[in-house]
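In: need a 3D model of the following:
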Amino acid sequence: MSSFEQQPGSLQRLLPTDPSTIAGYRLLGRLGAGGMGVVYLGRTDTGELAAVKVTHSDQAEDPDFRARFRREVETARQVSSPWAVPVTAADPDAPEPWLATAFVPGPSLAEAIAAHGPLPTRSARLLGSAIARALAAVHTAGLVHRDVKPGNVLLAVDGPRLIDFGIARTTGDTALTATDVVVGTPGFLAPEQAEARGAEIGPPSDVFALGCLLVYTVTGRLPFGAGAVDALLYRTVHDDPDLSGIEDDLATLLGACLAKDPRQRPTAGQLAERLVEDAPLGADWLPADVIRTIAERSARMLALPDIEETRAPTAQAAPDRRKLLLGAAAVVLAAGGGWGVWAALGGGEDGNKAGPSPRKRQHVIGVQADLTGPQQAMGIEQERGARLAVEAYNTREDKPFPLQLEVVDDAGNTAEAATVGRRLAEDRDVLAVLGSTGDYTTQAALPAFNEASTALMTVSAGLNLLTRGTPPNPAIIRTCPSHPIASSQLAYLLQSYFLQGKVTDPVPGLLQDREDDSYAWQYITMINHTMRTLYGYRCHPRVVPAGIDAYEPIIKGMLAAGIDAFVHGGLLPSAVHCARALADAGFEGPRVGGPYLLTPEFIRQAGKAAEGWVVAAPVLDPLVHSPAKRFTAAYRKRYGTAPRYYAGESYDAVSMMIDEVVRAARGSTRPEPSAVLTALRKKTFDGVMGTYQFDAAGDLKNPRTQLYVVEGGRFNRVMAAPAKDPGKG
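Out: Okay, the predicted model is just below:
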């Protein structure tokens, strides 16, 4: 039940509609919520903490759901391992079925790698051995986990823990033999799972997934790459894994785990022994920065507010929960966590001084942007648009409270994006955040915002997996089209051109520059698919390796194939090479590029070869968009220059946030970020750059890609790309 994931770093206050107790558990706060129900942090009379999963009443009325919930309880209870989080209590037959598991305050492996980067080989071996032993216990019980992934491994000072048996099955379960049903997380699926070969799915499938997980643990990348799900599944079935950068003996072992034939993989028990012959997991099994994160999570649990008693106290008082978690903190200190960790746990410099008094709560809108990196021009515009929105609000006489703007620079770097994103997400005063500028910085920061239930609204990141990944990302809201949507609208544009020109047998040329493989793949694959399946065209795709400069032979080959139009999917340098090569060859057909070309640098570097190019981007020009006239004037007054692309959309995004922050506060001192997030996803907003409304995944409804043509050395907007197949009216 992926929508029940434990989220220890994002404890939220109980809502007025939440119960104060469930069975023998006093509820301290919310750990997470999803379509299936709510996960609470609970405490027993003896002081033990637990993650208590409670289903929504409407789910409980579904007999099939109740049966699945009962199966999860039964499945998890069959597994006995120190490395698997145990079920401590459950009632599948309650009016609202619930189960409780031991609470682990540490981050997931996915969060740790996003925040701190890949783990050292020694840590990865120790982690892999422990999880392999947990899987051996799963398999001994006659079960298959089927969803081994970084999000289902929690990190503690004494070792990792495997969680979530929601889709586990017995090896003889008929559900395993179902065809055409892919269950699990792409990127961590075995070939037999990717192809839904149900009869072949068994314990070796979990070993394959663990191999993928360990590759990710030591490299920060998946062995079969990233990108759209269908491409990822195809590579899993047909391609060799990428094991570069991994120590030779470990790479050999992981290669055996990733064998296409399940019979050639080691068992979980064999894998555990080959990873580490004897696996003592001391407090130093993880790097110091990850241990520090675990300590900080424990510190937040120590800082929980007391709860009011709703029944008479027993003769024996429950232990102080501080004592329950100080054991973990002491281990951290022994491992060299130092004064900084002790301070985080509430002690002073000498261990006795009181910490600083709590500061007054504030209302803050966050901005995470690339202000000094490769996309700094775009990031600066986004920060300026956000600042104008906050300043406009603060001039209102009827404002219920002032707002502050907290701006962080991730420099277009994914590791920095994860770090500064977590800082914003964990700041108790930040109510919603605009960011990030790029695809991969947004992806790196997003786990922290998911965990904190804080809205992360992007106006420029089009990566499909941000909103369509598995599991879903509940915190993301996107005001621009995804790359596949934008490229499908480009395909409609080309079809309109061919229809108007009465081209009977067109051959679109499609160039995919692998310098940014995921973006280019999504762009070109969608256009290729649309052209072939909807219109039956003979597309001529060409995939170009990253880092090459000799584009003339490539362009000559595409022209020799008789292409009638040229579509570039990639970054600025290759687009400049292509523009020059096409101009030298005298090609006058449509030349189209994506959003990375909407920059003066394309015109400057390509020179006259840029003339006539059409650039598709998810943004309007505020200088020619009449509803943005007042915004443009305010921008000029504030910054002494005209606004550029993305400033207006950023102004609208932050104005939306402010609208819901004020509404959610309803006269109180501070609304909950989760309430702002929920309201934003359901919101319809008329801004200076357009109307915004979002679907269940957080994507903009009815998105439109804008088209600009280079004329006279500048970009001129010509139209919005068709939003539907022009051949169908």
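In: from now on I want contacts and neighbour counts done on CA atoms only, so please keep to that.
Out: Will do.
In: what comes up buried for stretch 285-303?
Out: For stretch 285-303, burial by neighbour count (16 or more other CA atoms under 10 Å) applies to 285-286, 288, 290-302.
In: err, stretch 602-614, not the other one
Out: By 16+ other CA under 10 Å, the buried positions in stretch 602-614 come out as 602-603, 605-606, 608-614.
In: contacting residues for residue 670?
Out: For residue 670, the contacting residues are 361-363, by CA atoms under 8 Å, 6 or more residues apart in numbering.
In: of the residues you listed, grab the buried ones for ChimeraX.
Out: Command for ChimeraX that selects the buried part of those, burial taken from 16+ other CA under 10 Å:
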select :362,363
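In: filter the buried residues of stretch 602-614 down to the ones in helices?
Out: Counting by DSSP state H, the buried residues of stretch 602-614 place 602-603, 605-606 in helices.
In: kindly provide the distance from residue 156 to residue 561.
Out: 58 Å (CA to CA, to the nearest Å).
In: ok, these two, which is more surrounded?
Out: A count of neighbours by other CA atoms under 10 Å puts residue 156 above the other of residue 156 and residue 561, at 22 against 14.
In: before we go on, could you also do this sequence so I can check it against the first one:
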Amino acid sequence: MDRSLRPGDPSFVGGHRLLVRLGEGGMGVVYLGRTDSGALAAVKVIRAEYALDDDFRTRFRREADAARRVDCPWVVRVTGADPDAARPWLATVFEPGPSLAEAVGRHGPLPVRAVRVLGKALARALAAVHGAGLVHRDVKPGNILLVADGPRLIDFGIARSLDATALTATGLVVGTPGFLAPEQAAGDGDRVGPACDVFSLGCVLAYAATGRPPFGGGPVDALLYRTVHDEPDLDGLAQQDEELAAVLRRCLAKDPAERPAPDELDAALVEDVPSGTVDWLPAAVVRMVADRSAETLSLPEIGATIIEGPVRDRGPSRRGFLAVASGGAAVLALGGGAAAWAALHDGTARHTSAGPGWAIGVQADLSGPGKAAGRAQEQGARIAVEEFNARRGRPFTLHLTTSDDEGRAERAAAAARRLVDDPDVLAVIGSSTDATTQAALPVYDAALLPVLGMSAGQNLVQNVRSFVRGRPLHNVVAMSLGYQLETTGAAAPVGVLLDRSGGDLSWMTIQMVNLVVRQYGDATHPRVVPAGTGDLTPVLTEMRSAGIKAFVYAGPLDGAIRAARGLADFTGPKYAAEPALDARFAAEPAAAGWTVVASAIGPGAAGVRSFAQSFRTRYGRAPGFWAAEGYDAAKLLIGQLGQLVATNGKRPARKALIGPLRKATYHGITRDFAFDQKSAGQPVLTTSASFVHQVMDGEFHYLGPAPDRAPQPRTA
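Out: Have a look, this model is predicted:
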């Protein structure tokens, strides 16, 4: 990665001459700086948009003051800060070493003795942090550096003062999934305290000892669920050191009151802590430490940099050519320069007017495996824009700008950046898949560009301000599937097949269906197939031999087609999760009679018929699934823009739309839109309508809304 300074980066910050970029996150840029005395420092400069937020400055000031009180050799020392600067900054001692995540990722688990040494040092670090009135909240392998004289705990970026008024709302999940305490994973802000850091440290030490997080990996929702409900995976550690395993189990207790305090943990980890050496680390990691230390001796020459004035919303600039992608709680730079210029001008971003204007962006899969859904959303939104532009006396003229992410998470951040760098774009609809939405959100959030998602139903669990989800979560739709099954009186036992190829959505579907069916006293016959399973015949044969009377499949589209073929002569009710809502599934002869419950409404719904006729007139065919949702999304955004113009009499800034969007109410053709503000960082749609579709004659027929509450218990 090119770490050199860029035009627009400052030359000096708070007495530090800046040398190179160390990284970029959602809150700002971290530089390597040198003071007049020659001391090196990591200087975090906060993004300009946060500097305009008085509440943020208040929080930043409290945390900087508290962090200065931390005095411990195992905690990176804060050397300076200025919360009142035009762009607030904070400096810490620069520690040239690899992170624990890098060391374990490259060389595998640490020896047991090294884990004990690491644990004692970090327990003392937490004791100092808590003694200063702070809770770190994000103790993870990436925030622990291994340097020449021992480990260092870094990054107080999301800590908060215990003795100050809490500025973080209850229900907000802050930190890194996989290393969060259960009370953090559950969004229980009232219970977040020092014991959370101890739990996170237990996760870190388990990771260091085994090479894997104690609650596994995978989709965020599943990871948080396991953190709250499952026991940690310490397989192999007990055989090496049962005493250490027992200490970690105490750290990983679900009840915060059962976890040891840091000083108690320090005493329990019986081991001498070498002073000022790396002898406790394996040789391969020691070489990594030495290599990082040597890199500081070959710093680049200090060249002049250009200090730009205030950045105006005036389109693509060299500052703007930075694509970012999500990685846990961090945001890392991926590229810039010529590559970003090429991405910006590859034809995926289109304009219909010259000069500054008003635009709604659509990010979607327009050319990949999910292009039918992505194009449908774009086309529905385009009809809404064209209807608005046809109105007499309209206060402004809109155009639609698209950015194709091809349904690929690795392309999503660049696709988002294209829309962020377009000064016309005031709001975005998208992206059309869970993975691409999650990868794109850090880009939009850093730019405070509002995003309305209509088809991504995963709980993204991020502290994002600019995102509003205009559809129910996958687990809500899955619950409606269970209610539909019970309402129609399907006989038990119900066979439920979880295909892990479908990821988080499949897992949530089976969990909720299993829960609903069993609540009604009916039996289920659950089965799981590994990701990539091509032949479902053996498991389907076994399920049928067990006497199932109904069947639910949760997995990807191709798996649903295979399940339909394998159950072609099964006469009981057959259901599939939302990925099967695709013309390719309906076209499969064996899929006749299958039912799909999904968030997308059907074109046959009474409220959608007028739109469907407009769509046929515009495109010469019936609308596909998600077109009506794209239409509603554009209409909702247009309405909020119109209200801002009516109030202020001028073109609004992007961030001015975020608050009104989160509080918006709108009577759409697919559902009524209103949002609950008490969710974990993201407003939740309160009108959680889902819809039932059944395959007949090679296509889906709309049956109506799915039940959104439990049916009355059946009587004997």
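In: can you calculate the TM-score here?
Out: The pair, once superposed, lands on a TM-score of 0.66 when counted by TM-score structural alignment, normalised by the length of the second structure; 559 aligned residues with a CA RMSD of 5.1 Å.
In: any idea what residue 454 of the second structure aligns with in the first structure?
Out: Aligning on TM-score structural alignment places residue 454 of the second structure opposite residue 459 in the first structure.
In: pull up the gap between its match and residue 599 of the first structure, please.
Out: Separation of residue 459 of the first structure from residue 599 of the first structure (CA to CA): 16 Å.
In: which one's more surrounded, the two?
Out: Neighbour comparison, residue 459 of the first structure and residue 599: the larger count goes to residue 459, with 25 against 18 (by other CA under 10 Å).
In: hang on, isn't that one packed against residue 480?
Out: Yes. Counting by CA atoms under 8 Å, residue 480 is a contact partner of residue 459 of the first structure at 5.6 Å.
In: give me the neighbour count for residue 546 of the first structure.
Out: Using other CA under 10 Å, residue 546 of the first structure has 14 neighbouring residues.
In: what does residue 656 of the second structure correspond to in the first structure?
Out: Match for residue 656 of the second structure (TM-score structural alignment): residue 675.
In: surely that match and residue 664 touch.
Out: Yes. Taking contacts as CA under 8 Å, residue 675 of the first structure lies within contact range of residue 664: 6.6 Å.
In: what does residue 645 of the second structure align to in the first structure?
Out: Residue 645 of the second structure maps onto residue 665 in the first structure, by TM-score structural alignment.
In: what of residue 697 of the second structure?
Out: Aligned counterpart of residue 697 of the second structure in the first structure: residue 712 (TM-score structural alignment).
In: any idea how many residues pack against residue 520 of the second structure?
Out: Residue 520 of the second structure has 14 neighbours, counted by other CA under 10 Å.
In: check contacts around it.
Out: By CA under 8 Å, 6+ apart, residue 520 of the second structure lies in contact with residue 713.
In: from residue 433 of the first structure, how far out is residue 612 of the first structure?
Out: Counting by CA to CA, the gap from residue 612 of the first structure to residue 433 of the first structure is 38 Å.
In: skip the chain neighbours and tell me the closest residue to residue 78 of the first structure.
Out: Nearest non-adjacent residue to residue 78 of the first structure, counting by CA to CA, 6 or more residues apart in numbering: residue 141, 6.1 Å away.
In: if I look at the one you found, how far off is residue 77 of the first structure?
Out: Per CA to CA, residue 141 of the first structure is found 10 Å from residue 77 of the first structure.
In: show me what counts as buried in stretch 490-507 of the second structure.
Out: Judged by neighbour count using 16+ other CA under 10 Å, the buried positions of stretch 490-507 of the second structure are 490, 492-507.
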